[in-house]
Every structure is written in C-alpha cells, then in structure tokens.
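A.B. asks: Sequence first, predicted coordinates after that:
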Amino acid sequence: MLMGAAITGWGVALPSRELRNDELAESLPVTAKWIRDRTGIEMRRIAGPEDSASSLAITAGHAALTRAGVEPDDLDLVIVATSTPDYQLPATAPLVQAALGAEKAGAFDTNAACSGFLYGLAQADGLIASGTARKILFCASDLLSRVSDYTDPSSCVLFGDGAGAVVIERVDGESRLGPFVLRSDGSGAGLLRIPSGDPFLRMEGREVYRRAVDAMSRSVNEIVERAGMKLDEIDLVVAHQANARIVEAVGQRLGLRPDQVALNIARLGNTSAASIPLALAQASDEGDLENGDHVIITAFGAGFVWGAALVRWGAPIDGQNELVLAGEMNV
C-alpha cells in the first residue's frame, strides 16, 4: 500500500512583549514611518529573559500534539529547526523531547536559517517515506532579537521572535507533502552572516533582496511545473516573511492575485524559520486557507539556501475523502 505524510496538527508560540516601531525608533536615526515604509512591519514580538528557542518550541509543540490528538509517547522523532539554539552543544531538540515526555523519540536539530521550516519538512517527509518514522513533531523556533544589533537600522528593524510546530504523520495514499525543490549557493555566504567573534547578524540588504525575490520566484515556478499544475490552481503561496516588499515582489513577479499571497509580517516581523508555520496558522484561522487547499511554501535564507514545496493542507480521515485539521492562533 502506498504510504504518504500529512500535517495533522499545529501550534504556535509568541513572546508576550510587543516592540512597536515608535519605541524602536527612539534609539535609532530613523522614524517609525521609515521602518514601516521599507519593511511593512509595524511591530514584532521580542523574547524576554525567560524565553528560549526550546521554551517556545515546547509551547508550540505541546499545542500541536494536543490538536493532532497525538500523545508524546507515540512520537518517533522530534526535529527542531533553529539558528538560535539554547546551547552550541547539546542540540535544542532533545530539550524539547524531554520536556514533552516523548520518551521513545529520537531528536535532532536542523539549521537552514530562514529556510529551516522548508528543509525540515522535507526531512520529515523523507523519514516517513522511508519507514523510519510514523509520527514526527517538527518545531521551528528562532529568537533573532538575541543576535540583532539595535544600533543598526538596516537589520534590527526586521526581526522578531516566535515558534511554530507541526505534527507530521504517516497516512494512507499519496503524500500530502511535496514535491520539494531545495537549492543552495554558498558563494553568497558573506552577504548574510553572523561572523565568528561577532555576536550580531550582518546583512547586505539590497543584494539579499534581489537574490531572495529571484530565488523564491523561480522555485515556485519549478514546483508548479513538477506538480503538473498551473499557478491559478494554487490556493495560497506562503513565502518566508522576510520583508513585506520581498513577499509582494515575489507575488508580482509570479502574477499572483493578492488573495493568493500570505502576508502577516506587519505584526510579527521576520521570525526566521518560524515565519512560515506562523503564517500558515494565521491564514487558516482567518479563512484564507481551508482543508484540502493546495499551498506552496517558499523560503530563502542565509547560506544561501532556498527552495519551495507543495503542501496539501490537512490530513485524510480514515476511509473518507474529508480532511481534518486542528489549530488556533491569536496574533
């Protein structure tokens, strides 16, 4: 029997503190309007001293498990995508595994920067397809405020903190995840980096913008071609929420309708690997994403690493053609 993978539940976690543009601009040589006009961001969530990549992942992961109806003890794997781990060693995923009580699960981290959710989803799909796992908890959690230089308006105005998690399970029939396009070009590593010995992220914004728009647009077109579909058959494109101008430029280059493009960066900022699951959650809550919809996710991150994937939203109920989803997000 053909076996595939599907997202059966999800959860999110956001720090309680809101940092608005007017407050941020007080210590910068720019105005709140300057920030909004160039990024589309009005506010972002900022982690407090009690927050960490693991704590946010634990909260989001618990919500995802509850809504999927999966017990922690039933998990085969816990995967965490993060660029801001609690420690250099050990990985963050075992901390999440232990806190949730997933005693039978293996655990590992993956780091593809802002493309972390896309790359981790591909890993989870492959692990299920190979028979290695049946149930996987995949969390994407980043606290980029911890590596932001708040004297540098070219970068610090972009970033916020948050986490999103999904439960991925084996299902009968074709996989609802994929095809995937995964690409990289390490020649651009110096354009978006955290140098050794420097605690802060450094970025060449204009070149990153140009490359991000081009790479994500090409990846979406490649996914549509591989899937044998047309762009007007895609219900929603969820791009990494790097900057509203980047997301809008991708939509325009692809000729998408505004209602086909998810955009939630105004209140959350760029949350790195967490941005796509957070955007999926909000789109579902607001009715922009419904059970059975065809979604393309696409991302571009430091490395550079980028790509896209087709996702059929929801999971089949046994013996039926209906779909089931669970989740709730308040922003």
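C.D. replies: Sure, I can see it. Residues are numbered from 1 along each chain as shown.
A.B. asks: Please count neighbours and contacts with C-alpha atoms only from this point.
C.D. replies: Fine.
A.B. asks: how about the helices of the stretch 1-150 of the chain, start to end?
C.D. replies: Taking DSSP state H, counting those that start in this stretch as the test, the helices found in the stretch 1-150 of the chain are 21-25, 32-39, 53-68, 93-100, 116-129.
A.B. asks: Contacts only, for Val208.
C.D. replies: Shown in contact with Val208 (CA atoms under 8 Å, 6 or more residues apart in numbering): 191-192.
A.B. asks: For Ser55, give me its contacts.
C.D. replies: Residues in contact with Ser55, defined by CA under 8 Å, 6+ apart, are Val96.
A.B. asks: From Asp161, how far off is it?
C.D. replies: In this structure, Ser55 and Asp161 are 12 Å apart, going by CA to CA, to the nearest Å.
A.B. asks: For Ile276, give its distance to Ala32.
C.D. replies: According to CA to CA, Ile276 and Ala32 sit 25 Å apart.
A.B. asks: quick one: which of these two has more around it?
C.D. replies: Using other CA atoms under 10 Å as the criterion, Ile276 and Ala32 rank with Ile276 on top: 28 against 19.
A.B. asks: tell me the secondary structure for that one?
C.D. replies: Secondary structure for Ile276, judged by DSSP: H, G, I helix; E, B strand; the rest coil, is helix.
A.B. asks: this is the comparison structure:
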Amino acid sequence: MNVGIKGFGAYAPENVVDNAYFESFLETSDEWISKMTGIKERRWAGEDEDTTDLAYKASVKAIEDAGIEANDIDMIIVATSTGEYPFPTVGNMLQNRLGISKVASMDQLAACSGFMYGLINAKQFVQSGDYKNILVVGVDKLSKITDMTDRSTAILFGDGAGAAVVSEVSEGRGILSYELGSDGSGGEYLYLNPDNGKIFMNGREVFKFAVRIMGEASNRAVEKAGLQSEDVDMFIPHQANIRIMESARERLGIPKEKMSVSVDKFGNTSAASIPLSIAQELENNRIKDDDVLVFVGFGGGLTWGAITLKWGK
C-alpha cells in the first residue's frame, strides 16, 4: 500500500510582526536579525486565537483539499508543544471543533520534528489497514512561550499551523522512506523552563547539533528511498535559521533554487514550519505531482526526522 498526503492545508495569523518591533526594547536591529537568521517578519496570533484555533483553520482546508468530509477522518494526530492544557489535548479539542465523534485523537510532542513524527505514525496506522484517513496537524503558538526579554530567542519564533490528510495514494506516490531519531543527552540545550514557562535555548550547542543532524538525516532518507540528491525536486527543511538550512542543503548536494525558504515570512514556527513552507511552494506552483520532496527537521528533545516523499494523491 502506498501512503501519502491526500489533502493539505495551512494557516498563519494575520498579525505581522517585523524586525523593527524588537528595536524598541531589545539591543538588536533589523539588519542583524536578517543577517543572522534570515527572518524579516513573523506572524503572531492574538490573545483570542490559541493553538486549537490555528489547528482548526488549517484542518478545514486539508479536509476540503482531500475531497472528503470531516466524518471521513478516523484518527487525529496533533504535533504541538503549545497546547492550551496538558489535557484535554489539542487533538481532543480539534475533534470536537470538527464535529467528529468518537475517533481516536492524540497530541504528540517532538517539538520542531513533530510534523515528521506525526506523518510517519499516521503512515503506520494506515498501512495496518485499521485506519483510512488520518488528520495530521503541525501547530504551535510559540509567541505565548517566548521570553521577550531574551534577545537570542525573542526574535526567532512565530505562530502557525499546517494539516495533512494521510491516506492511501496512487501507485509509486507517497512516503518513500524516513529517518527518525532523538538524543536525550541534548535535552538541556533546548527546553521549556519550568520556572517561567518560557523557551530556553543554548544557541551555540543547538546550532552545532542542527547543522550536523539535518544533513545526515536528509542523506539517509534519500539513500533509503534508493535515490540520489539529483533526484530531489524540492528540499523543505525546518525553517529555524537560514544558516542551518543552507548547511543542510549543501551537505545534501541540492542546488539553492530547489530549497524552500519561508523563514523570512514566518520565522521559526516549530511543528508548523515545514507545513507552512509546503503551502508556500504549492501556492507558487513549485510543487507538482510526482515531484520528489525531502522534509527534514530537528527540535527540542533533542529530536530529528526526515522524510522522502513523492507528491500526489
């Protein structure tokens, strides 16, 4: 059975926050932020728009794109680090918002790698034959857990959501290979500080880890698919930092024009990062049926994941 993305949708809040915003209260500048991270602006949700709201708006688009009804969804997997509550989960609340009763729903926490983890979990459930249409959502409202007094992290994060309906797809399409992993010894470098409920990151250590693992995981996923770098039509890395992304691209041997860049518009949106890039490239007609795509990300934990996928229903 070939399992892939049957429907896709994404959502970013309307409120745009540019780099100039930070100049009034942090020792930083638009020029420095742009040069060091590639970020020009990010989207922040308002106080009346929380994680489940973002997830719902992306999910409605994905279900419509799949050509199915909400009641055709038989499982929901939400990758997020910013649920409104420890429980009920975003998955539980999203199920209720979509009007779907009694289907399995859960949240999954792998930070910025979460969307890859969600896709692969969904793939296994569909291949088992027990489930047909699984809604996978990558969503985060990072603005509510960002320390605005910390110059090194305040500038990085944004809010957004992306959703995919994972189902059986036509012959030769869908998820071709994957690579998932974690290293708990690096958890101290990127975590949610229990003292203030905000993100803490050791930028130097995370940068070293990300530069290495993004390239390694991408290469392994491509090799597992029996492909080479020249077979890849679009490289979609986690949009954390343009320097990390460029390093991963170079290690994979992908030309610059084949890498998706949306970090300039959305910043780092954690589990929503890769979906927002997919949405951008679909809108720009840069992803077509039978294109080979490589997704790769890393996140707190420390976690990582990479997927090779042939696009199409």
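C.D. replies: That came through fine. These figures come from a predicted structure and were not determined experimentally.
A.B. asks: Now tabulate the helices of the stretch 1-150 of the first structure in TSV and tack on distance to Val80 of the first structure.
C.D. replies: Listed next are the helices of the stretch 1-150 of the first structure as TSV, based on distance: least, CA to CA, whole Å:
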stretch	distance to Val80 of the first structure
helix 21-25	30
helix 32-39	28
helix 53-68	8
helix 93-100	5
helix 116-129	8
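A.B. asks: hey, which of those is tucked in deepest?
C.D. replies: Among those, helix 53-68 has the highest mean neighbour count (mean count of other CA atoms under 10 Å), at a mean of 25.
A.B. asks: That helix versus helix 93-100: what angle between them?
C.D. replies: Orientation of helix 53-68 of the first structure against helix 93-100 (axes from the mean of the first three to the mean of the last three CA atoms, to 10 degrees) gives an angle of 50 degrees.
A.B. asks: Mind reading off the mean deviation between helix 53-68 of the first structure and the second structure?
C.D. replies: Its aligned residues in the second structure lie a mean 0.7 Å from helix 53-68 of the first structure after superposition (mean CA distance after the TM-score superposition for the first structure).
A.B. asks: Identify the residue of the first structure aligned to Tyr85 of the second structure.
C.D. replies: Counting by TM-score structural alignment, Tyr85 of the second structure corresponds to Tyr87 in the first structure.
A.B. asks: cool, Ile73 of the second structure as well?
C.D. replies: Taking TM-score structural alignment, the alignment pairs Ile73 of the second structure with Leu75 from the first structure.
A.B. asks: Tell me how far that match lies from Leu65 of the first structure.
C.D. replies: Distance from Leu75 of the first structure to Leu65 of the first structure, by CA to CA: 10 Å.
A.B. asks: what is in contact with these two at once?
C.D. replies: Residues touching both Leu75 of the first structure and Leu65 (CA under 8 Å, 6+ apart) are Leu137.
A.B. asks: The helices of the stretch 1-150 of the first structure: which one's closest to Glu290 of the first structure?
C.D. replies: Minimum separation from Glu290 of the first structure across the helices of the stretch 1-150 of the first structure (CA to CA) falls at helix 53-68, 16.3 Å.
A.B. asks: out of everything not next to it in sequence, what's closest to the spatially most central residue of the first structure?
C.D. replies: Among the residues of the first structure, the one closest to the centroid is Ile276, at 3.2 Å (CA atoms, centre = their mean). In this structure, Ile276 of the first structure finds its nearest non-sequential neighbour in His240, 5.6 Å apart by CA to CA, 6 or more residues apart in numbering.
A.B. asks: What residue in the second structure is paired with that neighbour?
C.D. replies: Applying TM-score structural alignment, one finds that His240 of the first structure aligns to His238 in the second structure.
A.B. asks: For its match, list the residues it contacts.
C.D. replies: Contact analysis of His238 of the second structure by CA under 8 Å, 6+ apart lists 112, 245, 268, 270, 273-274, 295-298.
A.B. asks: now do Gln127 of the second structure
C.D. replies: Counting by CA under 8 Å, 6+ apart, Gln127 of the second structure touches 1, 3.
A.B. asks: rerun at 7 Å
C.D. replies: Contacts here follow CA atoms under 7 Å, 6 or more residues apart in numbering; on that basis Gln127 of the second structure touches Met1.
A.B. asks: what do we get in the first structure for it?
C.D. replies: Gln127 of the second structure maps onto Ala129 in the first structure, with residues paired by TM-score structural alignment.
A.B. asks: Same check on Trp44 of the second structure?
C.D. replies: Match for Trp44 of the second structure (TM-score structural alignment): Ile46.
A.B. asks: how far away is its match from Glu174 of the first structure?
C.D. replies: To Glu174 of the first structure, Ile46 of the first structure is 40 Å away according to CA to CA.
A.B. asks: what's the mean distance for stretch 206-217 of the first structure versus the second structure?
C.D. replies: Mean deviation of stretch 206-217 of the first structure relative to the second structure after superposition (mean CA distance after the TM-score superposition for the first structure): 0.8 Å.
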